[in-house]
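Q: heads up, no residue letters with this:
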């Protein structure tokens, strides 16, 4: 999430030093002030409403601060270890911009600590007194010395040339079944999050096993409705080490994504036990390991004892499917959106879709485009924007062509999740300007629009309320506007033999009723697998907390050696999988304490 910089006039910076020199002087002086732990001096490096974020760079935690005094406290706290060096990233070109008469520059940084190195990004603004102060600043650990990342020039050889007694083939050396030792990390779930974490760990030399209950990797996508495709831009969806090819579709169809994930696991030699179910789990405090009993696809039982257990089971648990009066009498079919497989058997029939979020719109569109008489039940207002607007406004750093995928990830990470809703009103304003014709058409058709909580749009819904209630238009809105998708408002109160009954007594004839009514949250899975005691200890780990971070995702969970690799989108998973992998590697090396020193 970022603003688009307005190019400055050619002579606007004639009296200003070279941008790299400005950033270098600022970074060196900031590091010195941090080392002296002089909070007053550190505060002067930031704008009054500046934002800073530390992702494992200065402490083994995710931390952030808003406002110069809070930032100064963060960077000079006893738990913060100043970097050994902080400088402009090698090969970086700092960039000037001017907007509204204010001159700013942005630059990538690099730093070293006692155990590794990392990258950063800063936006400096020239204030009235001539000083350059940071509007936002982020440092993120990128490597640890004990576990160098085995890629690029450090990639595995594949075969050692020269004579080797009792040489093992590449395949023989993989030990996918962990016959000789237990994995250090057990990952539950082989979706994109679990696989990206496994890939990161393999590159760091940390043995990890992924177990997946579906028969094949990618089945969690293949089993969904036929028209499903990602709404996010391709530039935001690349997986680490193996980006999509240049011929890949702009919006990834669900079957292709499933096949890609399966290929990803194969090509990156990720040990995945598909068709495997977890039957029992307990933590052995004396041994410092989890004991996890699993049943494999061939029916065999196995106990796996990793040091670390990672849930990569997604944001959504069981579907919310109401039990309604008259449901036993209904002669049609009632399903949740998760069980909708496509339009094929419903052509020429009548369908009611309950819910006006992303899934509700997608399913209604799929049915309407294939000869089904569809009525959408809208229960409350929905925030709507075109997918093109969604990309331009919310994925500007990835689609703008200025940054690489990894650079865009880092720039986005400069803003903590809890600070994102404050940017929502500006997003809403942009959306209304860009999509005015579409939004006016929806209002005229009787569709209820919402600006989100406090006018914060999608950012307020997701990061302020941990809620849905939005739609990125891929064509359903036009079908609502022209009446192809009929619209009713209210709640479904019950069913008759031939349809649904709304509050107020209205009835709608239907052969199919699809409830696109959301899911229970991620903590439900933890409760099912680990029991009430641990579930109560971790609590609501997948929502933005008072510290403005995303609950306990990707960092210590509150239960030692238990982790959550869950994300809303591939992009977040790509970035935070590395940070989680680095923590696990640091614990394996003894660099990061295995148990939480803060209890």
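A: Thanks, I have the structure now. Just so we're clear, the structure is a prediction, and the values are computed from it rather than from any experiment.

Q: please count neighbours and contacts with C-alpha atoms only from this point.
A: Fine.

Q: any idea which element residue 571 lies in?
A: Using DSSP states H and E, residue 571 maps to helix 570-589.

Q: kindly report the same for residue 124.
A: Taking DSSP H and E as the criterion, the element that holds residue 124 is strand 116-126.

Q: the stretch 401-550 of the chain: helices as residue ranges?
A: Chain-ordered helices for the stretch 401-550 of the chain, with DSSP state H, counting those that start in this stretch as the definition, fall at 405-413, 424-434, 436-444, 457-459, 465, 476-481, 523-530, 532-538.

Q: which residues are contacting the fourth one?
A: Taking contacts as CA atoms under 8 Å, 6 or more residues apart in numbering, the residues outside helix 457-459 that touch it are 383, 420-421, 423-425, 427-428, 450-452, 470.

Q: rewinding a little: the strand holding residue 124 to helix 405-413, inter-axis angle?
A: Interaxial angle, strand 116-126 versus helix 405-413 (axes from the mean of the first three to the mean of the last three CA atoms, to 10 degrees): 60 degrees.

Q: so which of the helices of the stretch 401-550 of the chain comes closest to residue 73?
A: Between residue 73 and those, the tightest spacing by CA to CA is seen for helix 405-413, at 20.2 Å.

Q: let's bring in a second model and compare:
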């Protein structure tokens, strides 16, 4: 079918002024990519920023991950690219540009867009760098760049201790876990979930000693302690950890408890230093000394130890542990059980009871579906529209070509994905969401018929934008949507809405001793009320862990800055030596690399001057 797309700044033929674009099969991708890369290399090696910028179309992006800027930056348009290169070429000294064989390919992601992608390598003063180029046709028949990514992959002269550089001893020493008393780390990592372990693994591979402080009794308990029915909705190919992918026998979707066991195995297999059952009491930043004083307490006996370190990494999640429960009149007088979804473990606890789940995103659907499978009477109250797409569409369309069986190596897929700056991913999302809705039309129309309200995600940009800018608001359907359609999960929402429509629903007014009462006068009897209403903010963790003065200096964490990079994460911005690791498994897998490289470079004395926002 012909799709009508919204206005866009994507490199469409219309926006490029191209009236006679070649067919994909007619493009000699390797030759075109090589010619363009040769021109870029000549300009950059001559430190001619103007010549390099002339190789880009209007609206083009250059995204740099440490290689030129020692920061995570996105520059848009030839003018901004020229300024960035003028300011950084002297420090970066790029050379030895080589097109990666077998990677150049022409693609037509939409009927009105054609681009050519290829990978390349180069050397910068910082270290070996991988690049991704994305070229588009121009009216005169030549090709120019609409996107370039440069990603620092290691430090010059200091490669990761992997492969041929791994431990070679025929009698390797047994790795003994440190104790609170004898640990002497260079870096402290607060949190032993996937984000903390990822960055610990990166640091170890770069020769930097770190210590992970995990408050739970075992690594992985943050996943084992979630509700029993929790299964990762992302497929296995998307969720590998650095250096140690899941085995080929691993199921496509992972149960939470199984992931917890894998994280514990991962920490042991990679010889990561982890102190479990240990809570950080307070972290004091000493601005004049450029270090941190961190006090940790062993939960078992209350013994405390103070560490003095230069680098502190907070890997405490997106707000886990700080649950949000809205205030409703009469809730304190409700006679049944009230809890947040974060505290829910199993529907077995509610046998014979009526359950009201407040919320309509991932946790709400998962818990409601579990209640149905346990034979319980459950009602879901939808407060606002939800972006819904099926797990089938996620696997077969959203992640197709990158994270799938037989797809590219994970490291390559990560770079290809990162080569699309977040603002561009948002624009692509405006189009993709329409295709996904067509694929999921049966589910969406079925939901609309029973009054479940859906939308296109935050700013009509789908799931990624909902995560980046709203922190949620979506559900990847693994079966609960059909339960809603069939009436097995009862629904309280607004009047029937068109697929992807918004609109206000019926609002919850107050609680009585045994019911939730709505503003239309209706009520739902309940014995258990579960609030699946989201979690707190990582700022809550910063305030709890850091001294007040330091916490006040931490401005924004998450959401996008003016350039389209994520605020306050994966680099020390507001406070020197403070890093925040957060995101899903794929995000942390990639960006832990850059946190590890920044700290390793500082420890080796080779960290360059960051080219910060506001400089360009």
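A: Nice, I can see it. Quick caveat, the model's predicted, so the values are computed rather than measured.

Q: read off where the lengthiest strand in structure 1 ends up in structure 2.
A: Among the elements of type strand in structure 1, defined by DSSP state E, the one spanning the most residues is strand 132-144. Mapped onto structure 2 using TM-score structural alignment, strand 132-144 of structure 1 spans residues 143-155.

Q: separation between residue 511 of structure 2 and residue 327 of structure 2?
A: 11 Å (CA to CA, to the nearest Å).

Q: now swap in residue 103 of structure 2 and tell me
A: Taking CA to CA as the criterion, residue 103 of structure 2 is separated from residue 327 of structure 2 by 54 Å.

Q: again, but for residue 52 of structure 2
A: With distances defined as CA to CA, the gap from residue 52 of structure 2 to residue 327 of structure 2 amounts to 56 Å.

Q: what's in contact with the match of strand 132-144 of structure 1?
A: Outside of stretch 143-155 of structure 2, the residues within contact range by CA under 8 Å, 6+ apart are 11, 32, 36, 55-68, 126-138, 160, 415, 418-420, 593-594, 597, 601.

Q: one more time with 7 Å, if that's ok
A: Contacts with stretch 143-155 of structure 2, where a contact means CA atoms under 7 Å, 6 or more residues apart in numbering, come from 55-57, 60-67, 126-138, 160, 419, 597.

Q: tell me which residue of structure 1 lines up with residue 42 of structure 2.
A: Matched by TM-score structural alignment, residue 42 of structure 2 corresponds to residue 32 in structure 1.

Q: helix, strand or coil: sort out its match for me.
A: For residue 32 of structure 1, the reduced secondary structure class is helix; criterion used: DSSP: H, G, I helix; E, B strand; the rest coil.

Q: ok, back up a step: from the contacts of helix 457-459 of structure 1, which would you call buried?
A: Burial of these was assessed by neighbour count (16 or more other CA atoms under 10 Å); the buried members are 383, 420-421, 424-425, 427-428, 450-452, 470.

Q: state the distance from the equivalent of residue 475 of structure 2 over in structure 1 to residue 458 of structure 1.
A: If you follow residue 475 of structure 2 across to structure 1 using TM-score structural alignment, you land on residue 471. With distances defined as CA to CA, the gap from residue 471 of structure 1 to residue 458 of structure 1 amounts to 9 Å.

Q: who's more crowded, these two?
A: residue 458 (30 against 24; other CA atoms under 10 Å).

Q: could you check how far the alignment partner in structure 2 of that one is from residue 318 of structure 2?
A: With TM-score structural alignment as the criterion, residue 458 of structure 1 lines up with residue 463 in structure 2. Relative to residue 318 of structure 2, residue 463 of structure 2 is positioned 16 Å away (criterion: CA to CA).

Q: and if you look at residue 366 of structure 2?
A: Here the criterion is CA to CA. By it, residue 366 of structure 2 lies 19 Å from residue 318 of structure 2.

Q: which one of the buried ones among the contacts of helix 457-459 of structure 1 is nearest residue 559 of structure 1?
A: Taking CA to CA as the measure, residue 420 is the one of these closest to residue 559 of structure 1, at 27.7 Å.

Q: who touches that closest one in this structure?
A: For residue 420 of structure 1, the residues meeting the contact criterion (CA under 7 Å, 6+ apart) are 459, 463.

Q: which one in structure 2 is aligned with it?
A: When structure 2 is aligned by TM-score structural alignment, residue 420 of structure 1 is paired with residue 425.

Q: with residue 227 of structure 1 instead?
A: Taking TM-score structural alignment as the criterion, the aligned counterpart of residue 227 of structure 1 in structure 2 is residue 229.

Q: also residue 95 of structure 1?
A: Structural correspondence for residue 95 of structure 1 with respect to structure 2 (TM-score structural alignment): residue 105.

Q: count the neighbours of its match for me.
A: The local packing of residue 105 of structure 2 (other CA under 10 Å) involves 19 other residues.

Q: what is the burial count for residue 127 of structure 1?
A: The burial metric for residue 127 of structure 1, expressed as a neighbour count using other CA under 10 Å, is 13.

Q: show me the contacts for residue 524 of structure 2.
A: Counting by CA under 7 Å, 6+ apart, residue 524 of structure 2 has contacts 515-517.

Q: next one: the closest residue to residue 459 of structure 2 other than its chain neighbours from residue 473 of structure 2, what distance?
A: Leaving aside its chain neighbours, residue 459 of structure 2 sits nearest to residue 465 (7.6 Å; criterion: CA to CA, 6 or more residues apart in numbering). Distance of residue 465 of structure 2 to residue 473 of structure 2, given as CA to CA: 10 Å.
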